[in-house]
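K.L.:
mind looking at a prediction? Sequence and model below.
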Amino acid sequence: MVSPDLLDYRIFGGRVYSPCEGWVDALENQRPDTIPGQPDLQHQPGNYVRLNCGGKMILLAHLRQGSVVVSLGERFFSGQLIAEVGNSGNSLEPHLHVDVADNGMELAISFDGRPALINALFSVNGK
């Protein structure tokens, strides 16, 4: 059951689409969405999908419990529905956390923004 507090956030339940094409490297889908302000510090990314997009790994984290619609090892395309925005893991309020790393590098929840070019359409920079 979803906490009524989560429904106050317009982004909660928003659709998350793949920014690239590749295959699903790892995922978690059963962590509960937490009450805003009460993060789950034991499971940093909460529900997540890790995408292998050729030379880059992309982590989509804090997804809504049970919303992931791709499977481990599945091939996907750019713009394909992946999941919904949630509030799982170490999250104070519903949002989508995106982290990008080169293949072979550690990919984890971080807060040091790095630029990323996604499908040559736009640049993302967290700083």
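P.N.:
Thanks, I have the structure now.
K.L.:
alpha carbons only for contacts and neighbour counts from here, please
P.N.:
OK.
K.L.:
surely Q44 is in contact with L92?
P.N.:
No. Between Q44 and L92 there is no contact under C-alpha atoms under 8 Å: 11.4 Å.
K.L.:
ok, these two, which is more surrounded?
P.N.:
When Q44 and L92 are compared on other C-alpha atoms under 10 Å, the one with more neighbours turns out to be Q44, at 18 against 15.
K.L.:
helix, strand, or coil at the more buried one?
P.N.:
Using DSSP: H, G, I helix; E, B strand; the rest coil, the structure places Q44 in coil.
K.L.:
okay, pairing it with this:
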Amino acid sequence: MTLFYWLIYVLVPLVFFIQLWRGKFTSRRAWTLYTVMAGLFIAYLFLVGRWDVVGYFPRILIVVMFLTAAVRSFFKNRDLARRGPRKSWKYRFNLITYTALSLYFGAFVLLALWGMSDREKPVHLHFPLQDGVYHVVHGGSTTAINYHHTHRAQAYALDMVKLNRAGMRANHLSPESLRQFVIYQDPLYSPCSGEVIQAVDGLKELEPFEMNRDTQSYRQQHPTGNHVRIGCKGVEVVIAHLVPGSLQVEKGQRIEAGDPIGRVGNSGNTSEPHLHIHAEKNGQGVPIRFGGRFLIRNSLVFSR
């Protein structure tokens, strides 16, 4: 899976870069459509891609590379004829392909941009993690950048991981153990002051990527795994997938914002260690803001 990400996130942009930098086009129309297609693909990767897998720094690099190549290519091809050979099927096929791919990736870009705002009254919470750089894997108000959005109660849920110095969520290109994930065992702190409505502990953790038939029954019965549900500010805040035996709160307990509640783990319906948090009211998801920010996929939080 990691190899797939590297191929799509690094190799494909590199092909576009080389084509723009060195390639020859038959007309300005072909150049324009190709550049638009490449730009929308880069925008799609920038907004929708999982950059915690290959590293956060290449996310910026591909944009710089594309803009550099596009500017150079513009000056190189600005004297071309406006139209190419009308009778060439290859030329027409290329134009149709560029247009179709532009529409496809353009639609995802628009959905991602639309998902960057909450558009509903949010609940303001304290960030529940400390001492690190945290990266939003799923977050936003459209499914293009947040797969939770199809679930009514989790419409604005957030999944977060922690990045190492290389900008990656694990200390291995193909992590196989829980401890290779940077966020694993990180302490969690209450995001608000309120009452613990539910505290579930003692459920086993899964090894990374154990999303198979052997674990299906367990994941269906305990999707949130070890978790805490806190009633505060008129909503219920759910923090899920904690390490078994790490919970420091119990049902009915009054807690304050910043109180320790457990550690990030991989229990329940989850493929790898991460923080899952969402707020709901009467079964409907409520947007969350931390420090006034509505976090979306690829947002970074620098927490101390």
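P.N.:
Yep, that arrived. The structure displayed is predicted, hence computed values, not measured ones.
K.L.:
what are the buried residues along the longest helix along the second structure?
P.N.:
Selection of the longest helix in the second structure by residue count, based on DSSP state H, yields helix 89-114. Of the residues in helix 89-114 of the second structure, those buried by neighbour count under the rule 16 or more other C-alpha atoms under 10 Å are 91, 95, 98-99, 101-102, 105-106, 108-109, 111-114.
K.L.:
okay, it sits on what stretch of the first structure?
P.N.:
Under TM-score structural alignment, helix 89-114 of the second structure corresponds to no residues of the first structure.
K.L.:
in the first structure, what stretch matches the helix or strand following that helix?
P.N.:
Sequence-wise, the next helix or strand beyond helix 89-114 of the second structure is strand 123-125, with elements assigned using DSSP states H and E. Applying TM-score structural alignment, one finds that strand 123-125 of the second structure aligns to no residue range of the first structure.
K.L.:
which stretches of the first structure form helices?
P.N.:
Along the first structure, no stretch is classed among the helices by DSSP H.
K.L.:
before we move on, the earlier item: just give me the closest of the buried residues of helix 89-114 of the second structure to R179 of the second structure.
P.N.:
Among the buried residues of helix 89-114 of the second structure, A112 lies closest to R179 of the second structure (C-alpha to C-alpha), at 31.9 Å.
K.L.:
quick check: the closest one vs F181 of the second structure, distance?
P.N.:
In this structure, A112 of the second structure and F181 of the second structure are separated by 27 Å, where distance is defined by C-alpha to C-alpha, to the nearest Å.
K.L.:
next one: H222 of the second structure
P.N.:
From H222 of the second structure across to F181 of the second structure, the span is 22 Å (C-alpha to C-alpha).
K.L.:
got a list of what the aligned partner of R64 of the first structure in the second structure touches?
P.N.:
With TM-score structural alignment as the criterion, R64 of the first structure lines up with V243 in the second structure. Taking C-alpha atoms under 8 Å, 6 or more residues apart in numbering as the criterion, V243 of the second structure is in contact with 185, 205, 226, 262-267.
K.L.:
next one: K90 of the second structure
P.N.:
With C-alpha under 8 Å, 6+ apart as the criterion, no residue contacts K90 of the second structure.
K.L.:
again, only this time at 10 Å
P.N.:
When contacts are counted by C-alpha atoms under 10 Å, 6 or more residues apart in numbering, K90 of the second structure is found next to I96.
K.L.:
now V123 of the second structure
P.N.:
Counting by C-alpha under 10 Å, 6+ apart, V123 of the second structure has contacts 232-235, 237, 279-280, 286-290, 292.
K.L.:
ok, 8 Å please
P.N.:
When the contact criterion is C-alpha under 8 Å, 6+ apart, the partners of V123 of the second structure are 233, 235, 279, 286-289.
K.L.:
how about the residues you listed in JSON lines, adding distance to I62 of the second structure and neighbour count?
P.N.:
Written out in JSON lines, the entries for the contacts of V123 of the second structure read as follows (distance: C-alpha to C-alpha, whole Å; neighbours: other C-alpha atoms under 10 Å):
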{"residue": "K233", "distance to I62 of the second structure": "42", "neighbour count": "13"}
{"residue": "V235", "distance to I62 of the second structure": "40", "neighbour count": "19"}
{"residue": "A279", "distance to I62 of the second structure": "35", "neighbour count": "29"}
{"residue": "V286", "distance to I62 of the second structure": "34", "neighbour count": "25"}
{"residue": "P287", "distance to I62 of the second structure": "31", "neighbour count": "26"}
{"residue": "I288", "distance to I62 of the second structure": "30", "neighbour count": "28"}
{"residue": "R289", "distance to I62 of the second structure": "29", "neighbour count": "17"}
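K.L.:
give me the subset of those lying in strands.
P.N.:
The members of these that map onto strands under DSSP state E are 235, 279, 286, 288-289.
K.L.:
make TSV from those residues and add distance to W21 of the second structure to it.
P.N.:
Putting those into TSV (distance: C-alpha to C-alpha, whole Å) gives the following:
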residue	distance to W21 of the second structure
V235	53
A279	48
V286	46
I288	43
R289	42
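K.L.:
out of the residues you listed, who's nearest R59 of the second structure?
P.N.:
Proximity to R59 of the second structure was ranked across these by C-alpha to C-alpha; first place goes to R289, at 24.3 Å.
K.L.:
trace the closest one over to the first structure, please.
P.N.:
So R289 of the second structure corresponds to L117, using TM-score structural alignment.
K.L.:
for D112 of the first structure, give its distance to N29 of the first structure.
P.N.:
As it turns out, when the distance is counted by C-alpha to C-alpha, D112 of the first structure lies 25 Å from N29 of the first structure.
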